[in-house]
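Asks: Quick one: sequence and predicted model below, then my questions.
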Amino acid sequence: MNSILNLKRFYVITLVLVLGVISGSCETDELEDPSIENVNNELALTVSEENLELEERFMGNELGFTWSTGTNRGTGAAIMYTLEIDLAGSDFSDPLITLVEGEKNRYLASIDHGTLNHRLLNSGLDAGTVYDLEARLTAEVADPAVEDQVSKKAFSVATYKPVSSKLFIVGDASPNGWDISNATKLTAANQRGVFIYEGKLTEGNFKFAVSQDDCFCQDFYTKDADDDNKIVYNEGGSGEDIQWTVTEEGNYRLRVDLLNKTIDINPIEDSPFDRLWIVGDATKSGWDINNPAAFERSEEDPFVFTYEGNFNPGSFKILAGETGDFCGEWYRPLENGQAPVDGSVEQRAGCEPDYNWTVTEETAGRYRVSLNTGNNTIKFTPMGLYIVGDGSPSDWNINTPMPLTYDNGDFVFNGELGAINPTGEFKFSKSVGDWCNGEWIVSAENGQAVTNPEHITAIGCVGPDNKWKLQEGDAGTYEIRINLDTDNMTITKL
């Protein structure tokens, strides 16, 4: 958090300096490109942290760069900027990273710690090593009579080895014993580095392997000698092989956090049902009792089931257990025609009384529905969709982004793209106020053309952090329609 606050202060201070340089070097403050009348400004590059130790748990933090305008020697020609990163002392013939390439009106750039680490390792650098790097900013003036200007800034980065994307439980307390090749895989949570196991454990011991390679020389996570709730990373099977011990057979829930190196072990009771379904003409299921849309069971609480979807005028109820029977097990409101609001539910089998929730024109929209089968309560959370990015009207303000309008199942943006930055970027958030807490609708490829509606869903800061990018001439008025139920998107320039 301190790193984020420091980066924000860095941007504010350096932006003031840049604006000061701009205002001092221009004859008028109405010029769109402050480099047009720039005569003698010296190109200067600044980095937010000169000695950076990357940590995977803070992968969303950013390393920032800002720079002054440089000079066009009064020619009135535009200045294009290229920002590259390479090993210190290199000639930049094949830079490790190119952050900015030939862009006008650009005076800052940033890269998040996770992306920086990934790109350094992909370039052949080693994890767990400190490297002396250098950032090189090149200012190229459109008038060939003006020489290029270069500013360099040295800094160091300590890389890290990313945690495993898979985790397996092995041991005589686990379902498949000490057979690593058949070890039980844990479920990856929606939080980076977190894995969940729910199921039976017998008397005995267990630990965690990162693969099903049949070798005890692979990487393991074992118990901390001083704390049962802490884990230790044993690379290549090194270190003390201290295991967790199960003294009482039963059903357990294990939550393993590889980034914070913690483990929670809790006995669990079972929910009365392992599947829930939504049924009704207010939802995409309609009244199809055989193929309704399913709820997702929480990885954190086995009693909680969640469904997210569009709700149009109509009725619905919640089926439990098996599909195909209108007189089967149901969760219903306490009275018929109940609005989609938080409250208690009744669980009973049979066709009567056939109470349903009712959605009206006024209450239609997209909701996240959470039903707790442990205490028979339900929660309805209205969901929105927001456009974010310097190519959008919101800029990069996640606290007050521009909401899209809900229209009969579609979220609709109708407005200007490129007004803030004609070559800016944008993506869509399903939440407000936190970059890493929620889902994003992002382009299928980073830097994707604004006319290409191909998209994917990304979770929090886990990424990928893809964005649509406006090119020269793309700025204008657009209608963007997104239906999260059908996963359909259209982008139309008006």
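Replies: Perfect, thanks for sending it. Numbering: from 1, shown residues only.
Asks: from here on, contacts and neighbour counts on C-alpha atoms
Replies: Fine.
Asks: longest strand of the protein?
Replies: strand 130-141 (DSSP state E).
Asks: Going by neighbour count, which residues in that one are buried?
Replies: 130-131, 133-141 (16 or more other Cα atoms under 10 Å).
Asks: so which of those residues comes closest to V163?
Replies: V130 (18.4 Å; Cα to Cα).
Asks: I'd say that closest one and A158 touch.
Replies: Yes. Between V130 and A158 there is a contact under Cα atoms under 8 Å: 4.1 Å.
Asks: Can you tell me which helices and strands the longest strand of the chain packs against?
Replies: strand 79-87, strand 149-158 (3 or more Cα pairs under 8 Å, 6 or more residues apart in numbering; DSSP states H and E).
Asks: Could you say which of these is packed most deeply?
Replies: strand 79-87 (a mean of 21; mean count of other Cα atoms under 10 Å).
Asks: Skip ahead from the helix or strand containing Y367 and say which helix or strand is next.
Replies: Assigned by DSSP states H and E, Y367 belongs to strand 365-372. Later in the chain than strand 365-372, the nearest helix or strand by DSSP H and E is strand 377-383.
Asks: Second structure for comparison follows:
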Amino acid sequence: MKRLYMMMAALVVCITLCAQQYQELWIIGTAVPGGAQKLTKVSDNDFKYAGRLKAGELRVATAKKVGKRTTYLVADAPDANIVNKGIGYTVTTDAKQAAWQVVVTEERYRFHIDTEKKQLRGELFQPWGELFLAGGATEVGWKADGKMLLMKQNLNNPCIWTWEGELKRHPEVEEPGSFKFLGQDRYHPKSIHPYAADTDILKDKRFHTGGADTKWTLSCDGRYRITVDLFNETIEAVLLK
């Protein structure tokens, strides 16, 4: 009997965990341009939206169209604003309870849904004034205080930054093939990082803002052109030679 109870408990845990592995999530409502938009699945536990929202309400749903099996992620706080530092959510089938509030119409809303922590975190993104590159794979190493490599801001889109130059392993320094990007010529407070440590800059275009101090790494030395889109949280590197 005890073994049966243990198996049932394990089954319940398994079902609970599997329920959070959503294949897709949507936002629908008066705040959503076009009425419905699919969120970007960044990883198994991370869904993202980056773009325009209108003043109104939105609901985070498991389907584009409302149906009997549609579930919603409802905030654990009344009248929750989509711009927040992290609000937990629970799952409901009652659409009336599930509205998140968008106060003003703006072009650069961005929010992430962490389905492992069951939390939504959102912001009105403001372009950064600087973006720097530093690390063991650069000519400046890990030096700060004015020694980092300044990237060039796009005149037409202030969220896009580019840099071109040589990256190579420097065996004499710590983490000789690694590097990262900072929003100032020191290590805090703003920085961006790959989702996994030692990510090959040529193979993964994703990054997250802040969080764990993971770094990119080189698969080969050479001259690179790197483009960072801070708003959409994407990075593209081209090995020129």
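Replies: Cool, got the structure. Because the structure is a prediction, the values reported are computed rather than measured.
Asks: TM-score them against each other, please.
Replies: Between these two chains, after superposing, the TM-score reads 0.52 (TM-score structural alignment, normalised by the length of structure 2); 172 aligned residues with a Cα RMSD of 4.5 Å.
Asks: coming back round to it: for the buried residues of strand 130-141 of structure 1, give me JSON lines that also has distance to I378 of structure 1.
Replies: Shown next, in JSON lines, are the buried residues of strand 130-141 of structure 1 (distance: Cα to Cα, whole Å):
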{"residue": "V130", "distance to I378 of structure 1": "51"}
{"residue": "Y131", "distance to I378 of structure 1": "52"}
{"residue": "L133", "distance to I378 of structure 1": "53"}
{"residue": "E134", "distance to I378 of structure 1": "55"}
{"residue": "A135", "distance to I378 of structure 1": "53"}
{"residue": "R136", "distance to I378 of structure 1": "56"}
{"residue": "L137", "distance to I378 of structure 1": "55"}
{"residue": "T138", "distance to I378 of structure 1": "58"}
{"residue": "A139", "distance to I378 of structure 1": "58"}
{"residue": "E140", "distance to I378 of structure 1": "60"}
{"residue": "V141", "distance to I378 of structure 1": "62"}
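Asks: Name the pair among those residues with the greatest separation in space.
Replies: V130 and V141, at 35.5 Å, using Cα to Cα across the buried residues of strand 130-141 of structure 1.
Asks: what's the span of stretch 211-228 of structure 1 from first residue to last?
Replies: Terminal residues of stretch 211-228 of structure 1 are spaced 23 Å apart (Cα to Cα, to the nearest Å).
Asks: in it, what counts as buried?
Replies: 211-212, 218-224, 228.
Asks: Any chance of the residues you listed in JSON lines with secondary structure and distance to N251 of structure 1 as columns?
Replies: JSON lines is the format used below for these (DSSP: H, G, I helix; E, B strand; the rest coil; distance: Cα to Cα, whole Å):
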{"residue": "S211", "secondary structure": "coil", "distance to N251 of structure 1": "24"}
{"residue": "Q212", "secondary structure": "coil", "distance to N251 of structure 1": "23"}
{"residue": "Q218", "secondary structure": "coil", "distance to N251 of structure 1": "28"}
{"residue": "D219", "secondary structure": "coil", "distance to N251 of structure 1": "26"}
{"residue": "F220", "secondary structure": "strand", "distance to N251 of structure 1": "23"}
{"residue": "Y221", "secondary structure": "strand", "distance to N251 of structure 1": "21"}
{"residue": "T222", "secondary structure": "strand", "distance to N251 of structure 1": "21"}
{"residue": "K223", "secondary structure": "strand", "distance to N251 of structure 1": "20"}
{"residue": "D224", "secondary structure": "strand", "distance to N251 of structure 1": "23"}
{"residue": "D228", "secondary structure": "strand", "distance to N251 of structure 1": "19"}
